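A.B. asks: With the input below, show me the fold.
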Amino acid sequence: MTDARFCVCVPARDEADRLPILLDALARQDVDGPIRVSILINNTVDDSVAAVARAQAAWGERLHLAVACHDLPPERAHAGTARRLAMEAGLARIDPDRGVLISTDADTRPPSDWISAMLRAIDAGLDIVGGRIVVDDAEPLAAAMDAMQVKLDRYWACVRAIEDDIDPCRWDPAPRHGDHTGASLAILAPLYRAAGGVPAIPAGEDRALVEAAVAAGGRLGHPISVWTRVSARTIGRATGGMADHMQALSDRVARGESTFLPSFDQWRARAAWRRMRRDQPGGDAGVARDEPLLPPMRCDMPLGLDR
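C.D. replies: The predicted model follows:
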């Protein structure tokens, strides 16, 4: 047991090239004291361990690294198990009552105020903090992909405006973003335990954790001050992860196909349902429990239409 305020938790698989970039960015954070980082290296065939050792030697006491290596059986060698093990290792290194677990991925490059912005949001009353995900400007997108990303950003900004108009949240006010993924996520230790931790599922483990945490009474927020860079790579490590998303998007753009997403009328109906459910017994936790049971929205609107 320790009284440390936070620990950054990183699952990694064959990330010898990316881990030094992440660790350099973490060492340059504007928070005082050592940066505690728990790295779970699983099923790796490259020299990730040596890369971490070099980073530790370079940064000395600034980084307090705890590295565990696992060769998981095929049925468990996925993102859910790896992130759960990384988070559990981090949990043992922080204050059990007020400590903060910070999840990220090995291919991220957070800005220098990433950790401090998350901690400020926690201190302001949030229990879970989602950080906005942006493509690393060191890996510029092709012009067509960049244009598609602009359209996607505009679409999700319209969705958030609808939600804020119909079903505003007092602890997650506008302006806000909408991301809460394992690449940039902070959660209080007691809530993490109450939510049952990261589920050991092949994909979507980060979203499942957030849903369980909100269902357990956690206050989720998306302050625009919290963000990180992620790699634009299209060959990743986790099935269903960011790289798979980027590859699918790139393929559609290359084929000249339209991208379809749920219409804004569907989002208006969903926001109205949330507001109605929030006024019933169970409140916010009831919304988190019941919404996944609703029929999925239809992707019936071509991306690029005005609201």
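A.B. asks: C-alpha only now, for contacts and for neighbours.
C.D. replies: Fine.
A.B. asks: need the helices for the stretch 101-250 of the chain, in chain order.
C.D. replies: Along the stretch 101-250 of the chain, counting by DSSP state H, counting those that start in this stretch, helices occupy 114-123, 143-166, 189-194, 205-215, 242-255.
A.B. asks: separation between Arg298 and Gln266?
C.D. replies: 8 Å (CA to CA, to the nearest Å).
A.B. asks: which residue packs closest to Met242, ignoring adjacent ones?
C.D. replies: Nearest residue to Met242 in three dimensions, chain neighbours excluded: Gly236, at 7.5 Å (CA to CA, 6 or more residues apart in numbering).
A.B. asks: Can you give me every residue that contacts the one you found?
C.D. replies: Gly236 makes contact with Met242, Ala243, Asp244, according to CA atoms under 8 Å, 6 or more residues apart in numbering.
A.B. asks: buried subset of the residues you listed?
C.D. replies: Those of the contacts of Gly236 that meet the buried threshold are Met242, Ala243, Asp244, by 16 or more other CA atoms under 10 Å.
A.B. asks: Would you reformat those as CSV and include distance to Gly182?
C.D. replies: Shown next, in CSV, are those (distance: CA to CA, whole Å):
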residue, distance to Gly182
Met242, 10
Ala243, 14
Asp244, 15
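A.B. asks: on that earlier part again, deepest-packed of the helices of the stretch 101-250 of the chain, please.
C.D. replies: helix 205-215 (a mean of 22; mean count of other CA atoms under 10 Å).
A.B. asks: in the chain, which spans are strands?
C.D. replies: With strands called from DSSP state E, the chain shows them at 6-12, 35-42, 63-70, 100-104, 108-109, 128-130, 132-135, 184-188, 220-221, 227-230, 260-261, 301-302.
A.B. asks: Let me have those strands in TSV, extended by mean neighbour count and distance to Ile162.
C.D. replies: Putting those into TSV (neighbours: other CA atoms under 10 Å; distance: least, CA to CA, whole Å) gives the following:
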stretch	mean neighbour count	distance to Ile162
strand 6-12	27	34
strand 35-42	24	38
strand 63-70	17	42
strand 100-104	26	29
strand 108-109	26	30
strand 128-130	27	19
strand 132-135	19	19
strand 184-188	27	24
strand 220-221	24	17
strand 227-230	23	22
strand 260-261	14	15
strand 301-302	13	16
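A.B. asks: compare with the first, here's sequence two:
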Amino acid sequence: MNQLLPIETKFLFKGEVHPSLQLSVIVPAKNESGFIVKTLDALRLQLNELGIAINMDLYEVLVLANNCTDDTFHICKMYQQQYPEFHLHVECIELEEKQAHIGTARRLLMDAAHLRIMKVAGKRGIIVSTDADSEVAPDWVYHIMKEIAAGADVIGGRILPRDTPEISRRHHLRDVTYRFLKTRLESAIDPSDTNPWPRHFQCYGPSLAVTCEMYEKAGRLPMIPYLEDEEFRKALNRVDAKIRHSPKVRIYTSGRLDGRVKFGFSVQLKHWSEMSLRSEEQQVESLDALIFKFDFKNRLRNIWNNGNFETYSLSALAALADWAEMDDVELVNIFNTSIYFESLWEKIEQRLHQQGHSSIVYEPINLVISAMRMHFHQRSKVTIKKLTKELIVGSKALAG
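C.D. replies: Sure thing, here's the model as predicted:
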């Protein structure tokens, strides 16, 4: 997955590192002359939650113009001269065809950011990935730093596309709705102290922050032609990184269909457009399937957290295997050979799908969305009824 880098990181971005630096933003850019100024403006004009400009010495921006045939690099250099107080560093490289892809560019940038920020901020220094066709929210840097200070290792920002093509908009909105309801369901059944509700579901290249320590622990970003951010997210998950899907960390990205990679958001938009033309409906895991999986994961997590008691763990795993209709020997073996919980769950989830478990059922997305909305509606009614009863009992006690 990881080949040798085409250039040593130490030869890139050799400018001075400010002693107050805590966060380094990386921006891979290929032929982005039409977007890059807006991207840089948004990164330069960062505010705190009170709307006051944050200290520019706390963060820097690294732009790597790679294999450009337009004025991207020249525009960035002019911007650098226009705003000397803004810690913008720009490099221009030409990669060989086999390595001229987003995985190489983003890896070079993240390694360079890691090298620079380790000099002054150490392992809790923050590397943040974004894209050259995106505009971060005014308080993006502030909220990333705040979430990391609260204990998170990784921050996935909410990515909001601008001008989604009409033909793919319906599918896109349904997909987002399904994923939001899915993560809400997960937070209710298998809650996380480090990623509580409210939260979202995204952790991708346009807005992905990681500490230097966790970047190393996860093996660094894979140098692959596409989906490098998704594979990196999986690697982070496999080492139990504390991933926070913060709704306060937001970014706006282009909804263009002419993507620069073989697979990504632009390709997904094209696929949804084709589905619209064929009147096809996306198939997703049903409500019952999701409830089963999240319940299974929560039960497994409870056993994992009590793993010091070997006898208890074995009997509990056997009971769980019986409940989940899974081979107990296989479950115990996977459990005992796993170092991290999320890695354990990934293997279990793969088995469920590979073996065609009876609980894993797919249905049209519109039906599943309706079912989930009804599920939460019923839950809220029960909660209101319970609270009303408690208020009545409490009032009677006070009156008595």
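A.B. asks: Run a quick neighbour tally on Tyr362 of structure 2.
C.D. replies: For Tyr362 of structure 2, the neighbour count with other CA atoms under 10 Å is 15.
A.B. asks: quick one: it and Asp288 touch, right?
C.D. replies: No: in this structure Tyr362 of structure 2 lies outside contact range of Asp288 using CA atoms under 8 Å: 9.8 Å.
A.B. asks: I would like the range of structure 1 that aligns with stretch 141-159 of structure 2, please.
C.D. replies: Counting by TM-score structural alignment, stretch 141-159 of structure 2 lines up with residues 115-133 of structure 1.
A.B. asks: For Asn298 of structure 2, see how far away Val361 of structure 2 is.
C.D. replies: 20 Å.
A.B. asks: now His245 of structure 2
C.D. replies: Taking CA to CA, one finds His245 of structure 2 at 19 Å from Asn298 of structure 2.
A.B. asks: need the contact list for the aligned partner of Glu228 of structure 2 in structure 1.
C.D. replies: Aligned by TM-score structural alignment, Glu228 of structure 2 pairs with Glu205 of structure 1. Residues in contact with Glu205 of structure 1 (CA under 8 Å, 6+ apart) are Ala79, Gly80, Val198, Pro199.
A.B. asks: chain center to stretch 167-186 of structure 1, what's the gap?
C.D. replies: Centroid separation for stretch 167-186 of structure 1 versus its chain: 11 Å, with CA atoms, centre = their mean, to the nearest Å.
A.B. asks: buried set for that stretch?
C.D. replies: 167-169, 172, 174, 176-186.
A.B. asks: With stretch 65-77 of structure 2 instead?
C.D. replies: Ala65, Asn66, Asn67, Cys68, Thr72, Phe73, Cys76.
A.B. asks: next one: stretch 99-111 of structure 2
C.D. replies: Going by 16+ other CA under 10 Å, stretch 99-111 of structure 2 has these buried residues: Gln99, His101, Ile102, Gly103, Thr104, Ala105, Arg106, Arg107, Leu108, Leu109, Met110, Asp111.
A.B. asks: residue range for that stretch in structure 1?
C.D. replies: Taking TM-score structural alignment, stretch 99-111 of structure 2 hits residues 76-88 over in structure 1.
A.B. asks: again, but for stretch 246-265 of structure 2
C.D. replies: Counting by TM-score structural alignment, stretch 246-265 of structure 2 corresponds to 223-242 in structure 1.
A.B. asks: Give me the distance from that stretch to the chain's centre.
C.D. replies: So, by CA atoms, centre = their mean, the centroid of stretch 223-242 of structure 1 is 8 Å from its chain's centroid.
A.B. asks: what about that stretch, how long is it end to end?
C.D. replies: Span of stretch 223-242 of structure 1 from end to end, CA to CA: 21 Å.
A.B. asks: One more: stretch 321-340 of structure 2?
C.D. replies: OK, stretch 321-340 of structure 2 end separation, CA to CA: 19 Å.
A.B. asks: Counting neighbours, what do you get for the aligned residue in structure 1 for Ser279 of structure 2?
C.D. replies: Aligned counterpart of Ser279 of structure 2 in structure 1: Gly256 (TM-score structural alignment). Neighbourhood size, Gly256 of structure 1 [other CA under 10 Å]: 10.
A.B. asks: and Asp146 of structure 1, which of the strands of structure 1 is closest to it?
C.D. replies: Taking CA to CA, strand 132-135 is the member of these nearest to Asp146 of structure 1, at 9.7 Å.
A.B. asks: nearest residue to Leu85 of structure 1 other than its sequence neighbours?
C.D. replies: Leu40 (6.7 Å).
A.B. asks: Look up how far Ile291 of structure 2 lies from Val382 of structure 2.
C.D. replies: Counting by CA to CA, the gap from Val382 of structure 2 to Ile291 of structure 2 is 18 Å.
A.B. asks: oh sorry, the question was meant for Ile360 of structure 2
C.D. replies: Counting by CA to CA, the gap from Ile360 of structure 2 to Ile291 of structure 2 is 10 Å.
A.B. asks: shared neighbours, these two?
C.D. replies: Joint contacts of Ile360 of structure 2 and Ile291 (CA under 8 Å, 6+ apart) do not exist.
A.B. asks: thinking again about what came up before, what's the match for the residue nearest to Leu85 of structure 1 in structure 2?
C.D. replies: Using TM-score structural alignment, Leu40 of structure 1 pairs with Leu64 in structure 2.
A.B. asks: Ignoring the adjacent residues along the chain, who's closest to the most centrally placed residue in structure 1?
C.D. replies: Relative to the mean C-alpha position of structure 1, the nearest C-alpha, by CA atoms, centre = their mean, is the one of Thr181, at 2.0 Å. Closest residue to Thr181 of structure 1 apart from its sequence neighbours, by CA to CA, 6+ apart: Asp206 at 5.6 Å.
A.B. asks: who are the neighbours in contact with the one you found?
C.D. replies: Gly80, His180, Thr181, Gly182, Val198.
A.B. asks: repeat that with 10 Å
C.D. replies: 79-80, 83-84, 103, 180-185, 197-199, 212 (CA atoms under 10 Å, 6 or more residues apart in numbering).
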